[in-house]
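S.K.: Pasted the sequence and its predicted model underneath.
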Amino acid sequence: MPQAEPGGAVIVFDGVCVLCNGWVGFLLRHDRRARYRYAAMQSDTGRDLLASHGLDPDDPASFLLVEQDVGNSPRISTDSDAIRRVLAGLGGGWCAAHVIALVPRRVRDAAYRWLARNRYRWFGRNEACSVPAPEHRQRFL
């Protein structure tokens, strides 16, 4: 099973979701340290990561972040906590994303799940996972 490199992280995302692919594109542009690697939940790697962390690989509402700190076991985040940690992990002004934690998690996660349930209808869906640009290919598992 693939692991995040020490100090790095793996994001499992919905590879056919237009919104999710936009999110990954945003991260590729702003992740100057190349901290994040990506696995589409439709891939064997993405499915394995979801299942190994107790998430249903057939539930497209799942969003998983696996962070590997040096010398520690992986830190697992899902839903709104994962989004908050991903944004803060970009560094700089993005660390302000931690303010999201002031909203109770059940409220944040309910909003996340509402968006996740409606994302195909609102933003669309691709027929297949996108192929990353050559300069980003090594960041996809």
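M.R.: Arrived safely, thanks for sending.
S.K.: contacts, neighbours, all on C-alpha from now
M.R.: Noted.
S.K.: any chance you could map the strands in this structure?
M.R.: 9-13, 36-40, 64-67, 75-78 (DSSP state E).
S.K.: Mean neighbour count and distance to Leu102 for the ones you listed - can I get that in JSON lines?
M.R.: Listed next are those as JSON lines, based on neighbours: other C-alpha atoms under 10 Å; distance: least, C-alpha to C-alpha, whole Å:
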{"stretch": "strand 9-13", "mean neighbour count": "25", "distance to Leu102": "23"}
{"stretch": "strand 36-40", "mean neighbour count": "23", "distance to Leu102": "25"}
{"stretch": "strand 64-67", "mean neighbour count": "26", "distance to Leu102": "20"}
{"stretch": "strand 75-78", "mean neighbour count": "16", "distance to Leu102": "17"}
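S.K.: also this one, for the comparison:
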Amino acid sequence: MSDKKIILFDGVCNLCNGFVQFVIKRDKKDVFRYAALQSEIGQRLISERNIDTTKIDSVVLIEPGIAYYIKSNAALQIGRHIKGYRTISKVLKLIPSGLRNIVYDLIARYRYAWFGKKEACMIPTPELKAKFLD
């Protein structure tokens, strides 16, 4: 499992859940594993890295033993592993992260208003359960 990259996401956010579903469908090389930020393992992984969830509360990418990425850097790192999105990720990476994060933060701030919110975290189907960390 240590070779898998971990995507932590806001489990009650419709946009974040949609993003995870989007990645799962395109993760042909089985690169990623998933956990809700609100889950026990999500909280542990966040705590181990001293990530302030008052500032980062939507998507975090963890490459175990290497690094973690937040905000737009996380999204672009994820895109690098998805066929058809590698080039756009490389191009967007040319934009300074401060500018990218202005857009990212705007979307993150209004994601519940624009896309809605669930009452509880997504429960994966039996077929997808192996992709989610317990």
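M.R.: The structure has been received and is ready for your questions. Just so we're clear, the structure is a prediction, and the values are computed from it rather than from any experiment.
S.K.: Looking at the strands of structure 1, spot the one closest to Ser130 of structure 1.
M.R.: Between Ser130 of structure 1 and the strands of structure 1, the shortest gap by C-alpha to C-alpha is with strand 36-40, which sits at 9.5 Å.
S.K.: Check the alignment and tell me where Ala61 of structure 1 lands in structure 2.
M.R.: Superposed on structure 2 with TM-score structural alignment, Ala61 of structure 1 falls opposite Asp57.
S.K.: From Ile66 of structure 2, how far off is Met1 of structure 2?
M.R.: Going from Met1 of structure 2 to Ile66 of structure 2 by C-alpha to C-alpha, to the nearest Å gives 14 Å.
S.K.: before we move on, what about Asn17 of structure 2?
M.R.: Plainly put, Asn17 of structure 2 is 25 Å away from Ile66 of structure 2 if you go by C-alpha to C-alpha.
S.K.: Looking at these two, which one has more neighbours?
M.R.: A side-by-side neighbour count of Asn17 of structure 2 and Ile66, using other C-alpha atoms under 10 Å, places Asn17 first with 19 against 7.
S.K.: residue in structure 1 matching the more buried one?
M.R.: Matched by TM-score structural alignment, Asn17 of structure 2 corresponds to Asn21 in structure 1.
S.K.: OK, contacts around that match?
M.R.: 14-15, 130 (C-alpha atoms under 8 Å, 6 or more residues apart in numbering).
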